[in-house]
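K.L.:
only geometry, no sequence info:
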């Protein structure tokens, strides 16, 4: 038996038919690439001109690459810990079954990071997933408003909430392949629509390039960038249903290559066309003229955001069910609890409909921890001796040695803590307060920035 959930190394598939059936049943490496590529860059693609305008060309490009590389590194750390957990859990359970004549399934209480870190991590991940899901509702209603249906954003948010709540009925990610294809089509079209339009139409009259702007705006945008590459909170639940969980970090790396093709050209071209005008508009759709191509993009992105909601909310549902110990209860009970969770997220989205800055707030206070800091610290804490490191189930990123891995991990944790959690948290919180104060008719506004 393989602790990775696959077949023994070297054992061929029983037949071509089984390979064909397996491909369509989901759980393959291809599925993992699709899900990460679809989830990795969603509505945050619309914030790229705003990010570049507040950071400037050079810093935005450099930081986007560094943040994404740090994300690939820490994704490897998380998958390594998952594989190690599975290995230890399997052998502990097997030993318990032999010694005590107990079922192997009873040994389910191991935790690579320890009980305190484990509880804290669960809280942060739930916070991150909730914030990511709320951001999808806000973005969808903001985009739908551009279709000029005569419906205010608050009502649109309620409609969106009703639609995304249907994801409560989806059992696992193995049934999600068709939706991830839709997500990829939407982001690819939108990224290249904005890039080509910006390059063809050229700079607006009297364009100027003053980025970086203020320190507050810079770190608010840096937090939004962390959010952009911060899908690790959902990664473990997705990896866990794959045929080969140990390969999920490789799939993540391939998805990042795709992300580069729709983020870097888009951010550069958007800033080139709009310059400083983009520094105050967090939703790029509002910068472009109303054309049929833009409206197609709006519709596609709304569909993508519904898909992305499911990708983020799905792991949140599963984690909540495990915490409440109803993961093995009746399916309808789980659906009922999921609907309560969606209701809470919808309430937050209607009360705080701040596109862009919500990404920054989530990026600073949860993504920075769940994606970068906790994986690095937990990995160093678990592999705290050279012998333990050398006997690990999965190689370190880039086959780095013990000291190199620990040094890079501590560096990522420290830098993200200072510039992401502290500076980004300060900037995002101040920006959120400013936007909250700008609502003339209070929270749950019928239409914000209409």
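P.N.:
Sure, I can see it. Source: prediction; values computed, not measured.

K.L.:
contacts, neighbours, all on C-alpha from now
P.N.:
Fine.

K.L.:
the longest helix seen in the chain - contacts with which helices or strands?
P.N.:
As assigned by DSSP state H, the longest helix anywhere in the chain is helix 57-100. If you count contacts as 3 or more CA pairs under 8 Å, 6 or more residues apart in numbering; DSSP states H and E, helix 57-100 packs onto helix 215-228, helix 232-240, helix 248-274, helix 374-382.

K.L.:
what's the angle from it to helix 374-382?
P.N.:
Between helix 57-100 and helix 374-382, the angle comes out at 40 degrees (axes from the mean of the first three to the mean of the last three CA atoms, to 10 degrees).

K.L.:
just checking, next helix/strand downstream of helix 57-100?
P.N.:
Remark: after helix 57-100, the chain's next helix or strand is helix 115-144, criterion DSSP states H and E.

K.L.:
return the residues in contact with the closest residue to residue 164 other than its chain neighbours.
P.N.:
Excluding the flanking residues, the one nearest residue 164 by CA to CA, 6 or more residues apart in numbering is residue 306, at 5.7 Å. Counting by CA atoms under 8 Å, 6 or more residues apart in numbering, residue 306 touches 136-137, 140, 163-164.

K.L.:
can you classify residue 5 by secondary structure?
P.N.:
coil (DSSP: H, G, I helix; E, B strand; the rest coil).

K.L.:
if we can go back for a sec, the residue nearest to residue 164 sits in which helix or strand?
P.N.:
Per DSSP H and E: helix 292-323 holds residue 306.

K.L.:
how about that helix: buried residues?
P.N.:
By neighbour count on 16 or more other CA atoms under 10 Å, the buried set for helix 292-323 is 294-321.

K.L.:
one step back: Serialize the contacts of residue 306 to JSON lines and add fields for distance to residue 70 and neighbour count.
P.N.:
Listed next are the contacts of residue 306 as JSON lines, based on distance: CA to CA, whole Å; neighbours: other CA atoms under 10 Å:
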{"residue": "136", "distance to residue 70": "24", "neighbour count": "29"}
{"residue": "137", "distance to residue 70": "28", "neighbour count": "30"}
{"residue": "140", "distance to residue 70": "29", "neighbour count": "25"}
{"residue": "163", "distance to residue 70": "34", "neighbour count": "12"}
{"residue": "164", "distance to residue 70": "31", "neighbour count": "21"}
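
K.L.:
pipe the residues you listed into a markdown table and attach distance to residue 116 per row.
P.N.:
A markdown table is the format used below for the contacts of residue 306 (distance: CA to CA, whole Å):
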| residue | distance to residue 116 |
| --- | --- |
| 136 | 31 |
| 137 | 32 |
| 140 | 37 |
| 163 | 37 |
| 164 | 33 |
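
K.L.:
hmm, which two among these are most spread apart?
P.N.:
The distance between the two most remote of the contacts of residue 306 (CA to CA) is 12.0 Å, for 136 and 163.

K.L.:
from the chain's centroid, how far away is the helix holding residue 306?
P.N.:
Relative to its chain's centre, helix 292-323 lies at 11 Å (CA atoms, centre = their mean, to the nearest Å).

K.L.:
just want the angle from that helix to helix 115-144.
P.N.:
Using the same axes, to 10 degrees: helix 292-323 against helix 115-144 is 150 degrees.

K.L.:
here's the one I want to compare it with:
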């Protein structure tokens, strides 16, 4: 396969430069990161559906969505994810702008506070939230591209689009609710229950 059409993983680069031990270390780190990322996504889905239907607890919803998501192993190729990626982009766009508009309409809560972190735990909690605000764009997108040589342009456009989704919503929600976000794992829980919020919660399940 010509090099320009081949997708090289970063741990394969470690294999070529530093040897198989570093490759295995990188592969182990990558698998661990994906495992914990998947668990976080399942918990987030369970949290969303819990606000729509609280007849079951969050742990039960996590098991249900875990079983449903496990069926994705039957998808034969990364290229088949392309339509789901496009739909996911539309769903994320709706949710992000719903959070922005709803927070601006809601306005600041009474005596809203915006404290700076005073302990190491709070500091790293905030740092983690910032990292998750900007999401993650990795080289895996190349596996779904028919022309991976255009990855640089695709990555740039994806990053710019990500900024338009994350910065306005994160700023608007934090301005409106401040430190009330700290004990809440889901920002949607702070907004009043409306048809628009339910739509956002359902869309985030996909």
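P.N.:
Looks like it came in fine. These figures come from a predicted structure and were not determined experimentally.

K.L.:
picking that back up, now for the helices and strands packed on helix 57-100 of structure 1, which one comes closest to residue 188 of structure 1?
P.N.:
Comparing these by CA to CA, helix 248-274 comes nearest, at 6.4 Å.

K.L.:
three-state assignment of residue 289 of structure 1?
P.N.:
Classification of residue 289 of structure 1 by three-state DSSP places it in coil.

K.L.:
and it? What does it align with in structure 2?
P.N.:
In structure 2, the residue matched to residue 289 of structure 1 (TM-score structural alignment) is residue 192.

K.L.:
quick one: that match and residue 157 of structure 2, what's the gap?
P.N.:
Residue 192 of structure 2 is 33 Å from residue 157 of structure 2, where distance means CA to CA, to the nearest Å.

K.L.:
please apply the same query to residue 5 of structure 2.
P.N.:
Residue 5 of structure 2 is 21 Å from residue 157 of structure 2, by CA to CA.

K.L.:
residue 375 of structure 1 contacts residue 80, correct?
P.N.:
No - using CA atoms under 8 Å, residue 375 of structure 1 makes no contact with residue 80, being 10.0 Å away.

K.L.:
which residue in structure 1 aligns with residue 160 of structure 2?
P.N.:
Residue 160 of structure 2 maps onto residue 257 in structure 1, by TM-score structural alignment.

K.L.:
same check, this time on residue 95 of structure 2
P.N.:
Under TM-score structural alignment, residue 95 of structure 2 pairs with residue 190 in structure 1.

K.L.:
number of residues surrounding that match?
P.N.:
26 (other CA atoms under 10 Å).

K.L.:
which SSE is it in?
P.N.:
helix 177-201.

K.L.:
remind me what that helix packs against, helices and strands.
P.N.:
Looks like helix 177-201 of structure 1 contacts helix 29-40, helix 248-274, helix 292-323 (3+ CA pairs under 8 Å, 6+ apart).

K.L.:
and for the helix or strand following the first one, what are the contacting residues?
P.N.:
When you say that, I think you mean helix 29-40 of structure 1. On the C-terminal side of helix 29-40 of structure 1, the closest following helix or strand by DSSP H and E is helix 48-55. With contact meaning CA under 8 Å, 6+ apart, helix 48-55 of structure 1 is reached by 60, 209-214, 217-218, 221-222, 224-225, 263, 266-268, 270-271, 275-284.

K.L.:
can you count the residues close to the corresponding residue of structure 2 for residue 125 of structure 1?
P.N.:
Mapped onto structure 2 by TM-score structural alignment, residue 125 of structure 1 lines up with residue 30. Close neighbours of residue 30 of structure 2, defined as other CA under 10 Å, add up to 13.

K.L.:
please apply the same query to residue 195 of structure 1.
P.N.:
So residue 195 of structure 1, with other CA under 10 Å, has 22 neighbours.

K.L.:
my read: it touches residue 270, true?
P.N.:
Yes - assessed by CA under 8 Å, residue 195 of structure 1 is found in contact with residue 270 at 6.6 Å.

K.L.:
so the aligned residue in structure 2 for residue 226 of structure 1 versus residue 137 of structure 2, what's the distance?
P.N.:
Applying TM-score structural alignment, one finds that residue 226 of structure 1 aligns to residue 131 in structure 2. According to CA to CA, residue 131 of structure 2 and residue 137 of structure 2 sit 12 Å apart.

K.L.:
next one: residue 185 of structure 2
P.N.:
Applying CA to CA, the value for residue 185 of structure 2 to residue 137 of structure 2 is 23 Å.

K.L.:
check contacts around residue 126 of structure 2.
P.N.:
Residue 126 of structure 2 touches residue 117, counting by CA under 8 Å, 6+ apart.

K.L.:
run a quick neighbour tally on the spatially closest residue to residue 67 of structure 1 that is not a sequence neighbour.
P.N.:
Closest residue in space to residue 67 of structure 1, ignoring its immediate chain neighbours: residue 226 at 6.7 Å, by CA to CA, 6+ apart. Around residue 226 of structure 1 there are 29 other residues, counting by other CA under 10 Å.

K.L.:
do residue 43 of structure 2 as well
P.N.:
Counted with other CA under 10 Å, residue 43 of structure 2 comes out at 18.

K.L.:
what's the answer for residue 150 of structure 1, then?
P.N.:
Count around residue 150 of structure 1 with other CA under 10 Å applied: 8.

K.L.:
what about it, which SS state?
P.N.:
Taking three-state DSSP, the label given to residue 150 of structure 1 is coil.

K.L.:
show me what it aligns to in structure 2.
P.N.:
So, by TM-score structural alignment, residue 150 of structure 1 is matched to residue 55.

K.L.:
list the contacts of its match.
P.N.:
Contacts of residue 55 of structure 2 by CA under 8 Å, 6+ apart: none found.

K.L.:
so what corresponds to residue 208 of structure 1 in structure 2?
P.N.:
By TM-score structural alignment, residue 208 of structure 1 lines up with residue 113.

K.L.:
how much space between its match and residue 174 of structure 2?
P.N.:
Per CA to CA, residue 113 of structure 2 is found 10 Å from residue 174 of structure 2.

K.L.:
residue 413 of structure 1 is nearest to which of the helices and strands packed on helix 177-201 of structure 1?
P.N.:
helix 248-274 (19.0 Å).

K.L.:
most centrally placed residue in structure 2?
P.N.:
What sits nearest the mean C-alpha location of structure 2, by CA atoms, centre = their mean, is residue 135, with 5.2 Å.

K.L.:
relative to residue 162 of structure 1, how far out is the closest residue in space to residue 380 of structure 1 that isn't next to it in sequence?
P.N.:
In space, and not counting its chain neighbours, residue 380 of structure 1 is closest to residue 406: 6.0 Å by CA to CA, 6+ apart. Separation of residue 406 of structure 1 from residue 162 of structure 1 (CA to CA): 46 Å.
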